[in-house]
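[1] What follows is a predicted protein model with its sequence.
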Amino acid sequence: MTAPQAPVGGRYARLYRLLDWPPRLAGLNLLWLAGVLAGGVVAGLSPATVALFALLRDYQRGGHPQAWRDFWRHWRAEFGRSQVRLGLPLLTVWVFVFYLLAVRGTPLAGAVAVLALVYLAVLAYLPPVLAHFDVPATTAWRIAALTAARAPLWTLGLGATLSLLVLAMLVAVPVAIPFFLPSAPAALVALVAARGFDSLPAAPPAPRGDEPG
């Protein structure tokens, strides 16, 4: 008969919780890839991303969701509406890429680059907003923009950290890409976004009613 294990507290409890995240992120990344492929890549990208952020929200709130079941539950629920609320904004990124290439080497290049960075900063907060709040697309954009504007230093730091993290994976440890891209960057975005939601000047819409499993 196995003796009962004593609960771990203090700094060791925090360490154990931290060590839970690498295998958790690897599993979420594989689920995200499966969700993207299940939607034929283009149609699967948006619901898989919202489902990923929904599970990250639950984990960061101290929940214990059933990853496989809850991921596909969110994926099915978001498949239709996420195409408009997130899919179209993701496609518009290519519009900025087109204009950046078109004005390259002209005086307009700096202005277009600044607009593109501002747009990307707001867009980065959109998936956690959609995962956290059950709101229309226009309200989701307003919350994402307010979150980015209320904490500009956090947003700048997040952008720099994400850039370094992705660059490190691409250059130093490309073997980590199938396991931690985009789940690791998404976890950072979700963490900063949750902090930003708490600092909104007015009370945001009520969070989603679905509880962690």
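    Received, thanks. Numbering: from 1, shown residues only.
[2] From here on, just use CA atoms for contacts and neighbour counts.
    Fine.
[3] what residues are up against the residue most central in space within the chain?
    Central residue of the chain (C-alpha atoms, centre = their mean): Ala186, 3.6 Å from the mean position. If you count contacts by C-alpha atoms under 8 Å, 6 or more residues apart in numbering, Ala186 has them with Phe53.
[4] Ok, Leu120 next?
    Leu120 sits next to Val93 when contact means C-alpha under 8 Å, 6+ apart.
[5] one step back: counting neighbours, which bits of whichever helix or strand the residue nearest to the centre of the chain is part of end up buried?
    Using DSSP states H and E, Ala186 sits in helix 183-198. The neighbour-count check on helix 183-198 (16 or more other C-alpha atoms under 10 Å) flags 183-187, 189-190, 192-194, 196-197 as buried.
[6] Can you lay out these as JSON lines showing distance to Ala137?
    Output for the buried residues of helix 183-198, formatted as JSON lines (distance: C-alpha to C-alpha, whole Å):
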{"residue": "Ser183", "distance to Ala137": "23"}
{"residue": "Ala184", "distance to Ala137": "25"}
{"residue": "Pro185", "distance to Ala137": "23"}
{"residue": "Ala186", "distance to Ala137": "20"}
{"residue": "Ala187", "distance to Ala137": "22"}
{"residue": "Val189", "distance to Ala137": "19"}
{"residue": "Ala190", "distance to Ala137": "18"}
{"residue": "Val192", "distance to Ala137": "21"}
{"residue": "Ala193", "distance to Ala137": "17"}
{"residue": "Ala194", "distance to Ala137": "19"}
{"residue": "Gly196", "distance to Ala137": "19"}
{"residue": "Phe197", "distance to Ala137": "17"}
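[7] Put this next to the first one:
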Amino acid sequence: MDWRRIYRAADWLMIALALQGLWILGTLAGLVVLGYGPASTALAACWRSMVHESTESSVQEGCWRLFWRTWRRELGRSQGVVLVPTLTLWPIVFWALRTRSLPVAVVVLAIGCGLLLTLVYFPVAAAAGSGRGVVESWRLGVALAWTRPGPTMGIGLGVVALAVVSVTVSSIVWPLFVPSLPVLAAVWSSERTLGRRQAVELDPPA
């Protein structure tokens, strides 16, 4: 048994727990509705720093500052990039629950699940470039989600697994690790796509 991997996984879970706490504070700081977008973007920014840095300790020490700096910077733009698309999910869920036609409900729920998986990537898109406009960030979020659909579907399965554990084992699991762990998975999944896009932007084809 490789204890180093176990210790490293435990370290990442503790970091996920700490960032989840920051996300809750950031959401409450914006009175929930206005805090959701900047808190989610700041969460993604912290995870990107963790993934990019070789020394975890130096990043952990700066996560508090990075989170709130990103929160303040993205307070306005994140409402359009993250909050507005998230709000479109609620009418879909409402109509899926209200319809009496099973085929229609299945189609609507499938659309809702696809949108939910895409929304996980929107904070990553927002954190990846503060200079991008809202529509451009939406396009980037969709590209990050579905250029490589395998990891995105894996995130969906992971969220379902967390929900099952929360229902069957302990209800505290969900509020402790969602959205922190799904956003981490989205950051990992996005790195290759973001690297390719940045390479194209720096060296565009003739």
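    Noted; the coordinates are in hand. Being a predicted model, the structure only gives us computed values, none of them experimental.
[8] Have a look at how far, on average, the longest helix along the second structure is from the first structure.
    Secondary structure of the second structure per DSSP state H: the longest helix is helix 3-29. Taking mean C-alpha distance after the TM-score superposition for the first structure, the mean distance separating helix 3-29 of the second structure from the aligned residues in the first structure is 2.3 Å.
[9] In the first structure, what stretch matches the next helix or strand after that helix?
    Using DSSP H and E, the helix or strand that follows helix 3-29 of the second structure towards the C-terminus is helix 33-52. Aligning helix 33-52 of the second structure against the first structure (TM-score structural alignment) gives residues 42-61.
[10] what's the offset of that stretch from the middle of its chain?
    Relative to the centre of its chain, stretch 42-61 of the first structure is centred 7 Å away, using C-alpha atoms, centre = their mean, to the nearest Å.
[11] Just the buried positions in it, please.
    Going by 16+ other C-alpha under 10 Å, stretch 42-61 of the first structure has these buried residues: 43-59.
[12] thinking again about what came up before, aligned counterpart of the residue nearest to the centre of the first structure in the second structure, please.
    Checking TM-score structural alignment: Ala186 of the first structure goes with Val183.
[13] got it, and Val171 of the first structure?
    Using TM-score structural alignment, Val171 of the first structure lines up with Thr168 in the second structure.
[14] Now do the contacts for that match.
    By C-alpha under 8 Å, 6+ apart, no residues touch Thr168 of the second structure.
[15] same deal with Val104 of the second structure?
    By C-alpha under 8 Å, 6+ apart, the neighbours of Val104 of the second structure are Ala96.
[16] returning to that earlier point: by how much does the helix holding Ala186 of the first structure deviate from the second structure on average?
    Mean for helix 183-198 of the first structure is 2.3 Å (mean C-alpha distance after the TM-score superposition for the first structure).
[17] How far does that helix sit from its chain's centre?
    So, by C-alpha atoms, centre = their mean, the centroid of helix 183-198 of the first structure is 7 Å from its chain's centroid.
[18] again, but for stretch 121-138 of the second structure
    For stretch 121-138 of the second structure, the distance to the chain centre is 12 Å (C-alpha atoms, centre = their mean).
[19] Residues touching it, excluding its own?
    Against stretch 121-138 of the second structure from outside (C-alpha under 8 Å, 6+ apart): 37, 40-45, 74, 77-78, 80-82, 140-142, 144-145, 183, 186-187, 190.
[20] what do you get if the cut-off is 6 Å, keeping everything else the same?
    40-41, 44-45, 81-82, 140-141, 186 (C-alpha atoms under 6 Å, 6 or more residues apart in numbering).
[21] what's the neighbour count on Ile172 of the second structure?
    11 (other C-alpha atoms under 10 Å).
[22] Mind putting the contacts of stretch 121-138 of the second structure into TSV with distance to Tyr121 of the second structure?
    Formatted as TSV, the contacts of stretch 121-138 of the second structure follow (distance: C-alpha to C-alpha, whole Å):
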residue	distance to Tyr121 of the second structure
Ser40	10
Thr41	10
Ala44	9
Ala45	12
Val81	11
Val82	9
Leu140	9
Gly141	5
Ala186	6
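[23] and of those residues, the nearest to Pro103 of the second structure?
    Distance ranking of the contacts of stretch 121-138 of the second structure against Pro103 of the second structure, using C-alpha to C-alpha, places Gly141 first at 28.7 Å.
[24] Aligned to that closest one, what sits in the first structure?
    Counting by TM-score structural alignment, Gly141 of the second structure lines up with Ala144 in the first structure.
[25] Select the longest helix from the first structure.
    Ranking each helix of the first structure by length (DSSP H) puts helix 108-132 first.
[26] What range does that one cover in the second structure?
    Using TM-score structural alignment, helix 108-132 of the first structure pairs with 104-128 in the second structure.
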